[in-house]
Structures are given as C-alpha cells and as structure tokens.
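> Okay, structure incoming, though there's no sequence with it:
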C-alpha cells in the first residue's frame, strides 16, 4: 500500500471510531494529527462527509485552533513560550532571533524539514523565563546563544 493509501486508511479508521461521539469533529481532528503528525488536506472531505459538515466548516475549525497543522511537522518541534512571564524576560527578542536563525515564522517548517516552530502560552517554567521546549526537553533562561547551541547540537546529531 502506498503512503497516501496508508494515510487515507488511518484517517478512515479514526473517523469510524469517533464519528458517533457527541462533538466528534475535534476528537477526530486530534486523532488524525496524533496519528499522522498533521491533518492532510485530503482528509478534510471524508471527515466532512462522515459528520455531515461542509469542507469549509472542517477547514474553519482546523484554521481556528493553532494546535492543528496542515503540513507535516519537522523532525524537531520548537515551542517558544509567549506567556506574560516570558514576555517580561525577553521572549520577544528571543522570538525574533529564532525566526531569523531558522528563516521561518510560527506554524512553519524549515525547508530541510528539520525544525518546526510553534508558539505556546506557558510551559510552566516561569521562574526560568524565557522558556522553550524542543521536542520533549524544556529549556529555561533561554538566550540567543543557548538557542543556537541547542539547534547546532541537533543538526550535528542528524
């Protein structure tokens, strides 16, 4: 079976398992993203059909919630905290540095597929602001130098 066929099969299994739940759209979208890492454009029509919704309604929910991705994520996902504590400790400058260093914005992936950049609104590391998370590792007191070192280390491991 092709990769597309596997993805379509996975999406259909998730739809079948969750379509009869009340408010099934969000659980289905979470299920698809959890399984595939994103919500492929071609999964929208079968989701809409199963729930008797328009494609526009499904697309609207996907685009409303920042959590959902419509493109495959990078090999590593970087979450930058944008909550008040981190803002007061320089996260805006860090955000500008990160975007410049990676040459991408939030909800984007580097052309080489290595890094995706996502905003987050609290990592629970306020005492060590500004904070970021790369994959499952949380970093505190993040400076541009610390960020560069972490990214360079990940590039060397790949």
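Received, thanks. A quick note: this is a predicted structure, and the numbers were derived from the prediction, not measured.
> For the rest of this, base every contact and every neighbour count on C-alpha atoms.
Noted.
> State the distance from residue 91 to residue 132.
The span separating residue 91 from residue 132 equals 9 Å under the rule C-alpha to C-alpha, to the nearest Å.
> okay, now the one to match up with it:
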C-alpha cells in the first residue's frame, strides 16, 4: 500500500490535530485517535503528515495505524456497534449473539451496511465481564445481551 500526499484540506485538519497533541509523551497513538475523531477514520493521506511532523518513517506510522484494530481505513456508518468477543463473553454466548446480529444486519465484522446505518466491529473486552455477553453502541456499553436486547439494538441502528 503506497501512501499518497495529503490534500490541502486533509493536511490542514491533520496538522491541527497534531499541533494539539505533539508535545505529549508518545504522541503517535493519541494523534491517530484524534485524526480518527476528526474524520471518522484515519485517511491514508494523514499518515504522511503525521510521519513528517513526528520525524518518524512512513513505515512506522503505517505499521502502527494498521496494527491496531480501532483505527478505521474508511468512514464508519452512522452507528458503530462493537460486540465483545473476549473469553468471558464467549463463555456466555457471544458467538450466538454475533451470529444473530450479523444475520439481522446483513453484514459481518469490519463491514458497514449498504445504507450506511451501522458498522459492526469486534472488540476484545469492554470491561463488563460480569455482565457478559456485552456490546457497545456509539460509545454506550450494553450488558447481558439477550434476544430482546439484540432486537432493540438492531431497531435502534435501523432508525
């Protein structure tokens, strides 16, 4: 994958994020999070701007951005639904929850519905192990997922 030079708009918006965070210790991850918050994803063009600003190689920045699953390569849907796939949730039926959600939404993990209503992502622990299986919808955690809760989530993202 080759990194493309940034458009003027992407470069300016990325530079603004960098200027807010470049003085942090270990600023790369916070900057990537900030860029994702700014754009809804991490544009490939932003990686060059970040590398130049932090005096890192393009490969270093690209490697970090692609290693972590939280950084999206393309915009997410209007809603982001994260289903926990960690051991505690698995032991309480997260595989069945995921299968039902995937079927109801017609998408798999790391996919966005055609109507752009929702992006489905796996996550490996939300810290709700005692309330497994769990999910996060648009930053709000939901525990003890059952058929009723799944139906409510699907109805919410379809609105």
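Sure, I can see it. Here the structure is a predicted model, which means the values were calculated and not measured.
> which stretches of structure 2 form strands?
With DSSP state E, the ranges of strands along structure 2 come out as 79-84, 111-112, 118-123, 135-137, 140-142.
> I'd like the ones you listed as TSV, with distance to residue 60 of structure 2 and mean neighbour count appended.
Conversion of those to TSV gives the following (distance: least, C-alpha to C-alpha, whole Å; neighbours: other C-alpha atoms under 10 Å):
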stretch	distance to residue 60 of structure 2	mean neighbour count
strand 79-84	27	24
strand 111-112	26	20
strand 118-123	24	21
strand 135-137	30	22
strand 140-142	32	14
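> okay if I get those strands as JSON lines plus distance to residue 27 of structure 2?
As requested, these are arranged in JSON lines below (distance: least, C-alpha to C-alpha, whole Å):
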{"stretch": "strand 79-84", "distance to residue 27 of structure 2": "25"}
{"stretch": "strand 111-112", "distance to residue 27 of structure 2": "29"}
{"stretch": "strand 118-123", "distance to residue 27 of structure 2": "23"}
{"stretch": "strand 135-137", "distance to residue 27 of structure 2": "26"}
{"stretch": "strand 140-142", "distance to residue 27 of structure 2": "26"}
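> Ok, which of the ones you listed comes nearest residue 158 of structure 2?
Using C-alpha to C-alpha as the measure, strand 118-123 is the one of the strands of structure 2 that comes nearest residue 158 of structure 2, at 8.0 Å.
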